[in-house]
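J.: Sharing a model that was predicted from the sequence below.
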Amino acid sequence: MTADGLIDVHAHFVTDSYVAAARSAGLEHPDGMPGWPTWSVEQHLGMMERSGIEKSYLSVSSPGVHFGDGSAARALAREVNVFAARVRTEHPRRFGHFASLPLPDVEGSLAEAAHALDVLGADGVALETNHHGLYLGSPEFEPLWEDLDRRGTVVFVHPTSPPHADDLSLGRPRPMLEFLFDTTRTASDLLFRGVLARHPRIRWILTHGGGALPLLADRMEMFRTLLGGGPVDAPSAVEQLSRLWYDMAGTPFPRQIPALDAAFGVERLLYGSDYCWTPAEAVLAQVEAVGSATQPSATDTWRDLTTRNARHLFAADAR
């Protein structure tokens, strides 16, 4: 592995017991997808070698760990976090870990965040864009944001199905469109409810180039100015959204990342594979597309840029 290998902030794992728990809750086709992927450490490392990925930060994808039973969600969060921490310990140069939290259970999430960050050594936490219909600006979540802001935590925000997804998705898998819209929706909620302004030390990562945010940021600012939204003395919507981190999982070129660059710049752009929900061959094709895209500068490749950005994100002085 070369020193300039990609750093993948959007990488997933599943375990047999996690999938069994989801299926027991009736989630045979999560988010309208045909079924569950398979995953193993060996498969993941093989994909990384083929793709030139130096390190992957593992997280549980949608639908998260809360399937309706609060105590079961706490137990499942602890189980998957202990598993991922063990993988990280066995392969410290190849894997990091964003811990799952049992939201919308705030008390349980505070306890699990403390255990994951202080005991297991997680690199951050992973949340969904909404938790049983509660978006991330919801006042109920404020104690969690206070704690994560105090810690300067990396918070990886993964999209999930919105409320009434069956009606909205028109029978299509929700990751195709609804995931991108739900990322946009929860980011706007964080912005307009003032969470971003109140908690500037949280290092938020949004996925898939920020969804529709690059196209809608100016429109959001227009409404913020006309109707109010968030603290009156807060920076503009574009300024606040430019302070977030974005990964390029999905179809970054030829159109999505240039749109993100025009809106927010690429100083906080990160690489994401979306493996294992994205098959290995599709990851390889995406890496090839990234490699063949026009470079962001005369001296940087997209690989150089995203790897340098990731090292800055996880550096101690970024807190």
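T.: Thanks, I have the structure now. Computed from a predicted structure; not experimentally measured. Numbers count the residues shown, from 1 in each chain.

J.: C-alpha only now, for contacts and for neighbours.
T.: Noted.

J.: which is the next helix or strand following the helix or strand encompassing residue 125?
T.: Assigned by DSSP states H and E, residue 125 belongs to strand 124-128. For strand 124-128, the following helix or strand on the C-terminal side (DSSP H and E) is strand 130-131.

J.: Please name every helix or strand in contact with that next one.
T.: Contact here means 3 or more CA pairs under 8 Å, 6 or more residues apart in numbering; DSSP states H and E; on that basis strand 130-131 packs against no helix or strand.

J.: Can you give the contact residues for the strand holding residue 125?
T.: Here strand 124-128 makes contact (CA atoms under 8 Å, 6 or more residues apart in numbering) with 59-60, 62-64, 97-101, 103, 113, 117, 153-160.

J.: Go ahead and confirm residue 181 touches residue 212.
T.: Yes. Judged on CA atoms under 8 Å, residue 181 makes contact with residue 212 at a distance of 6.4 Å.

J.: more neighbours, those two?
T.: residue 181 (22 against 19; other CA atoms under 10 Å).

J.: Now do the helices in the protein.
T.: For the chain, helices defined by DSSP state H occupy the ranges 16-24, 41-51, 70-90, 106-114, 142-151, 165-168, 178-192, 195-198, 213-227, 237-242, 257-264, 280-292, 302-314.

J.: One more to weigh against that first structure:
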Amino acid sequence: MADTTACGCGFDHKVDVHAHFLPPCYAEALSRAGMTTLDGGFPVPQWSVGAALEMMDRNGIASAMISLSSPATHFLEPSKRKGLVREINEAGADLMRAHPARFGYFATLPMPDVPAALDEIAFAFDRLGADGVVLETNIDGLYLGNPAFAPVFDELDRREAVVFLHPTNPACFEQVGLGRPAPMIEFPIDTTRTIVDLLYSRTLQRCARMKVIVPHGGAALPALVARIAAFANLPFLNPRPASEAEVFETLERLFYDVALSAHPVVFSGLRRIAPISQILFGSDWPFSPEFAVARNVETLKANGELTEEDRRVIARENALRLFPRIAALAARNA
């Protein structure tokens, strides 16, 4: 393995919880569907195992938890998603088996088909050894707190699974996107919208054993948390959080990655809702270009409010608590 110690300053051997892959089966499906750009204009990025490992080595990333980014398989009709999802999950498992210490993966689910999603959860965890699952923030316009998805969350909770949330376009993107790429505004807003839905449907409170990772520094949650919590006092909203305090307490136990979110203004807001123990490193590569990944790392290193221990915990230790397979390999190779 190439040197992964170049970053220094408590950020050596990072575990990247927000990394993406485009295996050939997925890239070919996008091409067949005519998807040359994604999410309001982004070109489909190039990805390969070799390029991923080289980027990781240059940026001090020891392990990356790969997942699909937006639009996942939502560009297909729901009835056509199951087969592609299985191919993607098998590709993720193959990559993990080939490079067990370097890659983990979050399995994709064929939502909104709940019975198929439950079957894929069992297959991904019990047969393929997935490290968690990835869920887009909405499924064809249905948000994750929708009662139809309750069996999926109940099963993920039973398994105490890691659930990585990833934003995608809202159903009304053409009307509200202002002609600009969705990651600028709509991705953080859609992340916040689905967290509110999970809070106010009481899904997060009911399924407290699953470990949820919120991307991009909590998106708009730090700015809106007081407003979101205050609505718990309105008796005509049912279901709802039991109190304002419950909103803060629930958000405090979620995990948050810092992909594209190390700027001091953003990071200080995240620290108001999450302790250091819940903050994780993320790159968002290859959708975030390597120069942006490196800049994010340098910005965190330069944050004078973080101690060396804080940086080490964010870079690696918090993730090792979430991913026992990676932790065991790291201990064996120490």
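T.: Noted; the coordinates are in hand. Being a predicted model, the structure only gives us computed values, none of them experimental.

J.: Any chance you could compute the TM-score here?
T.: The TM-score (TM-score structural alignment, normalised by the length of the first structure) is 0.94; 315 aligned residues with a CA RMSD of 1.8 Å.

J.: related to what we said a few turns ago, tell me the most buried of the helices of the first structure?
T.: Comparing those by mean neighbour count (mean count of other CA atoms under 10 Å), helix 178-192 ranks first with a mean of 23.

J.: Which positions in the second structure sit opposite that one in the alignment?
T.: Here helix 178-192 of the first structure aligns to the second structure at residues 186-200, judged by TM-score structural alignment.

J.: List the contacts of that stretch.
T.: The contact list for stretch 186-200 of the second structure (CA under 8 Å, 6+ apart) reads 137-138, 143-146, 165-170, 173, 177, 204-205, 214-216, 218-221, 228, 238-241, 247.

J.: redo that, cut-off 6 Å
T.: Residues from elsewhere that reach stretch 186-200 of the second structure (CA atoms under 6 Å, 6 or more residues apart in numbering): 137, 143, 144, 145, 167, 168, 204, 219, 220, 221, 240, 241.

J.: From the residues you listed, which land in strands?
T.: residue 143 (DSSP state E).

J.: ok, so of the contacts of stretch 186-200 of the second structure, who is nearest residue 327 of the second structure?
T.: Relative to residue 327 of the second structure, the closest of the contacts of stretch 186-200 of the second structure is residue 204; by CA to CA it sits at 26.1 Å.

J.: residues contacting that closest one?
T.: residue 198.

J.: I'd like to know how far it sits from residue 135 of the second structure.
T.: According to CA to CA, to the nearest Å, residue 204 of the second structure stands 14 Å off from residue 135 of the second structure.

J.: repeat for residue 222 of the second structure
T.: According to CA to CA, residue 222 of the second structure stands 21 Å off from residue 135 of the second structure.

J.: do the same with residue 146 of the second structure
T.: 13 Å.

J.: of those two, who's got more company?
T.: Counted by other CA under 10 Å, residue 146 of the second structure and residue 135 do not tie: residue 135 has more neighbours, with 24 against 15.

J.: What lines up with the more buried one in the first structure?
T.: Match for residue 135 of the second structure (TM-score structural alignment): residue 127.

J.: Verify the contact between residue 201 of the first structure and residue 149 for me.
T.: Yes. Using CA atoms under 6 Å, residue 201 of the first structure is in contact with residue 149, at 5.0 Å.

J.: if we can go back for a sec, ok and the strand holding residue 125 of the first structure relative to helix 106-114, angle-wise?
T.: Taking axes from the mean of the first three to the mean of the last three CA atoms, to 10 degrees, one finds strand 124-128 of the first structure and helix 106-114 inclined to each other by 150 degrees.

J.: Now strand 124-128 of the first structure on the second structure. Mean distance?
T.: For strand 124-128 of the first structure, the mean deviation from the second structure after alignment is 0.4 Å (mean CA distance after the TM-score superposition for the first structure).

J.: Kindly calculate the angle that that strand makes with helix 302-314.
T.: Using the same axes, to 10 degrees, the direction of strand 124-128 of the first structure lies 110 degrees away from that of helix 302-314.

J.: can you give me the angle strand 124-128 of the first structure makes with helix 70-90?
T.: Using the same axes, to 10 degrees: strand 124-128 of the first structure against helix 70-90 is 140 degrees.

J.: Stretch 191-200 of the second structure: how far from the chain's middle?
T.: Distance of stretch 191-200 of the second structure from its chain centroid, counting by CA atoms, centre = their mean, to the nearest Å, is 15 Å.

J.: can you check stretch 155-171 of the first structure too?
T.: Its chain's average C-alpha position is 14 Å from that of stretch 155-171 of the first structure, according to CA atoms, centre = their mean.

J.: which residues are contacting it?
T.: Outside of stretch 155-171 of the first structure, the residues within contact range by CA under 6 Å, 6+ apart are 31, 62, 124-129, 133, 179, 183, 203-206.

J.: Please, a PyMOL command that selects the buried ones among the residues you listed?
T.: The buried residues among the contacts of stretch 155-171 of the first structure can be selected in PyMOL (16 or more other CA atoms under 10 Å) with this line:
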select buried, resi 31+62+124+125+126+127+128+129+179+183+203+204+205+206
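
J.: okay, among the contacts of stretch 155-171 of the first structure, which ones form the most distant pair?
T.: 31 and 203 (26.6 Å).

J.: what number of residues lie near the counterpart of residue 44 of the second structure in the first structure?
T.: Under the alignment (TM-score structural alignment), residue 44 of the second structure maps onto residue 36 of the first structure. Burial measure for residue 36 of the first structure: 16 neighbouring residues, criterion other CA under 10 Å.

J.: ok, residue 36 of the first structure - contacts?
T.: By CA under 6 Å, 6+ apart, residue 36 of the first structure has no neighbours at all.

J.: From residue 286 of the first structure, how far off is it?
T.: Residue 36 of the first structure sits at a distance of 21 Å from residue 286 of the first structure (criterion: CA to CA).
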